[in-house]
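Student: With the sequence up front, the predicted model follows.
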Amino acid sequence: MFWDEKIECMSQEDMEELQLKRLQDVVKTAFNKVPYYHKRYTEEEVYPEDIETLADIEKLPFTTKTDLRASYPFGLFAVPQKDIIEIHTSSGTTGKPTVSGYTEEDLDIWGELIARGFTMMGVDENDIIQNTHGYGLFTGGFGVHYGGQKIGATVVPISTGQTLRQIELMKDFQSTMLIFTPSYGLHIAEELKAMGITPDDLNLKVIGFGSE
């Protein structure tokens, strides 16, 4: 099953042509609109016109965690702040968190990518997706949420934890898809077993794993 058959089934040649165009666009945008990258590329003597093939990605300098933190919070944004409609960050447990700003187009692309994955898994508008990924500054459950909405499914944004409540809603709502981290999925499975609940007692048809 395909969400966007034209994109998902394109030839290798067409895919590489698209990848090159997007790589060139990204480098040009970074060079022209992000002072950090303009300075870094100039120091490395790499310019947008130097990107002529996909192999030329090797010419680009690495961006490290140190670089990201040095540009905290908004130093790597390539658009005006007024165009950013959502901000997420890493946990920041080892230092300043790294910040990602999303435009409306970014969120649409994010949802589009998740929609492709869901469609490949056989999920559609008739499904109820119980999303146990966290909602907050960490990106967590938002991609699942946007992708589920894009395909027209019903999304239950229960977020992480509340295991007994998760199981209750699985049964009451007849959730057909459950998505979680592998470790939390194992925890739920152990709790179901302890409660004497078998797969036949649930309406699940798809299980998705993310993170870790």
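Tutor: In hand now; what should we look at? On a predicted model such as this, the values are computed, not experimentally measured, just so you know.
Student: Going by C-alpha atoms from here, please, whenever you check contacts or count neighbours.
Tutor: Will do.
Student: ok, the spatially most central residue of the chain - contacts?
Tutor: Centre of the chain computed as the mean C-alpha position; nearest residue by C-alpha atoms, centre = their mean is residue 143, 5.1 Å away. Residue 143 makes contacts with 110-111, 114, as judged by C-alpha atoms under 8 Å, 6 or more residues apart in numbering.
Student: do residue 202 as well
Tutor: 170-171, 174-175.
Student: how far away is it from residue 25?
Tutor: Residue 202 sits 47 Å away from residue 25, going by C-alpha to C-alpha, to the nearest Å.
Student: ditto for residue 35
Tutor: In this view, residue 35 and residue 25 are 16 Å apart by C-alpha to C-alpha.
Student: swap in residue 34?
Tutor: Distance, residue 34 to residue 25, by C-alpha to C-alpha: 13 Å.
Student: Identify the residues contacting the helix or strand containing residue 17?
Tutor: Per DSSP states H and E, residue 17 falls inside helix 12-33. Here helix 12-33 makes contact (C-alpha under 8 Å, 6+ apart) with 37-38, 41, 47-48, 51-54, 78-79.
Student: alright, now check it against this:
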Amino acid sequence: MIKIWNKDIECCSDRKKIEDIQLERLRHMACKAYENVPFYKKRLDESGIKPEMIKSLSDLRNLPFTTKEDLRDNYPFGLFAEPMKNVVRLHASSGTTGKPVVAGYTKGDIEVWSEAIARIVTAGGVDENDVVQISFGYGLFTGGFGLHYGIEKVGATIVPMSSGNTQKQLMLMQDFGTTALVATPSYAMYLSEMIKEKEIPRENFKLKYGFFGSEAMSEKM
């Protein structure tokens, strides 16, 4: 049976209600960016668009794109629509090709983030009876804390293992009775290879669910 976290939203069959919510939030986001971020005000003015001109969801096609270069060029806080006093956390990309892309989160952002992850893991089968081992890196990478807060919201037990230390990963997975794994696809594959290489019996594990992301997944994976 499919599990649902937020039935009012996830099971809403009223298309007009859904589109009204989407339009309200699109307008709010456009107004906030226009009024608080010089970059977006300039970009929208150049496109001949004002936030009040957004009358329907189809107007989304008229809004200019934001590129990866735009994010880098406005490093570190040039695209923030909130003052720093409202920003409770900073995350950033690795910056391997130059300056990292920075994201700032308000308390409200973190609540929305947690809610979205709660829906994802609930749809994937996780509930308060599960033990979830997070093998995403914690720190500036957004994934570790992103999954952590959402899983905590649904009441599951979290093993905040972070990435690496594979031998300990496998030990805790067995000793703690981990039922769900959060990891990159490649690291999940590596854990599987280590289990096979060390000839650890499959019955030693209670894994039922996997949540993989942060890198491309091929058909072979």
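Tutor: Noted; the coordinates are in hand. A quick note: this is a predicted structure, and the numbers were derived from the prediction, not measured.
Student: circling back to that earlier point, among the contacts of residue 143 of structure 1, which are in helices?
Tutor: Using DSSP state H, the subset of the contacts of residue 143 of structure 1 located in helices is 110-111, 114.
Student: Just name the closest of those to residue 64 of structure 1, please.
Tutor: Taking C-alpha to C-alpha as the measure, residue 64 of structure 1 lies nearest residue 110 of those, at 23.1 Å.
Student: and the residue mapped onto the closest one from structure 2, what does it touch?
Tutor: Alignment note (TM-score structural alignment): residue 110 of structure 1 maps to residue 113 of structure 2. Counting by C-alpha under 8 Å, 6+ apart, residue 113 of structure 2 makes contact with 146, 150.
Student: Check the gap between residue 113 of structure 2 and residue 16 of structure 2 for me.
Tutor: For residue 113 of structure 2, the distance to residue 16 of structure 2 (C-alpha to C-alpha) stands at 24 Å.
Student: Next: residue 53 of structure 2.
Tutor: Counting by C-alpha to C-alpha, the gap from residue 53 of structure 2 to residue 16 of structure 2 is 20 Å.
Student: Could you pull out the strands in structure 1 for me?
Tutor: Using DSSP state E, the strands of structure 1 run over residues 86-89, 99-102, 128-131, 154-156, 177-180, 206-209.
Student: Tell me the helices and strands packed up against the fourth one.
Tutor: In terms of contacts (3 or more C-alpha pairs under 8 Å, 6 or more residues apart in numbering; DSSP states H and E), strand 154-156 of structure 1 is packed against strand 128-131, helix 142-150.
Student: what's in contact with it?
Tutor: Applying C-alpha under 8 Å, 6+ apart, the contact partners of strand 154-156 of structure 1 are 125-131, 145, 148-149.
Student: any idea which of these is closest to residue 165 of structure 1?
Tutor: For the contacts of strand 154-156 of structure 1, the nearest to residue 165 of structure 1 is residue 130 (11.5 Å; C-alpha to C-alpha).
Student: what's the matching residue for that closest one over in structure 2?
Tutor: Per TM-score structural alignment, residue 130 of structure 1 is aligned with residue 133.
Student: cool, and residue 79 of structure 1?
Tutor: In structure 2, residue 79 of structure 1 lines up with residue 82, judged by TM-score structural alignment.
Student: who's in contact with that match?
Tutor: By C-alpha under 8 Å, 6+ apart, the contact set of residue 82 of structure 2 is residue 36.
Student: how much space is there between it and residue 105 of structure 2?
Tutor: 9 Å.
Student: With residue 131 of structure 2 instead?
Tutor: Distance, residue 131 of structure 2 to residue 105 of structure 2, by C-alpha to C-alpha: 27 Å.
Student: Aligned counterpart of residue 182 of structure 2 in structure 1, please.
Tutor: Alignment note (TM-score structural alignment): residue 182 of structure 2 maps to residue 179 of structure 1.
Student: Quick check: the gap between its match and residue 148 of structure 1.
Tutor: Counting by C-alpha to C-alpha, the gap from residue 179 of structure 1 to residue 148 of structure 1 is 11 Å.
Student: which ones are touching the residue lying closest to residue 87 of structure 1 once chain neighbours are set aside?
Tutor: With C-alpha to C-alpha, 6 or more residues apart in numbering as the criterion, residue 87 of structure 1 has its nearest non-adjacent residue at 4.6 Å, and that residue is residue 101. Residues near residue 101 of structure 1 by C-alpha under 8 Å, 6+ apart: 74, 77, 84-88.
Student: Trace residue 101 of structure 1 over to structure 2, please.
Tutor: Using TM-score structural alignment, the partner of residue 101 of structure 1 in structure 2 is residue 104.
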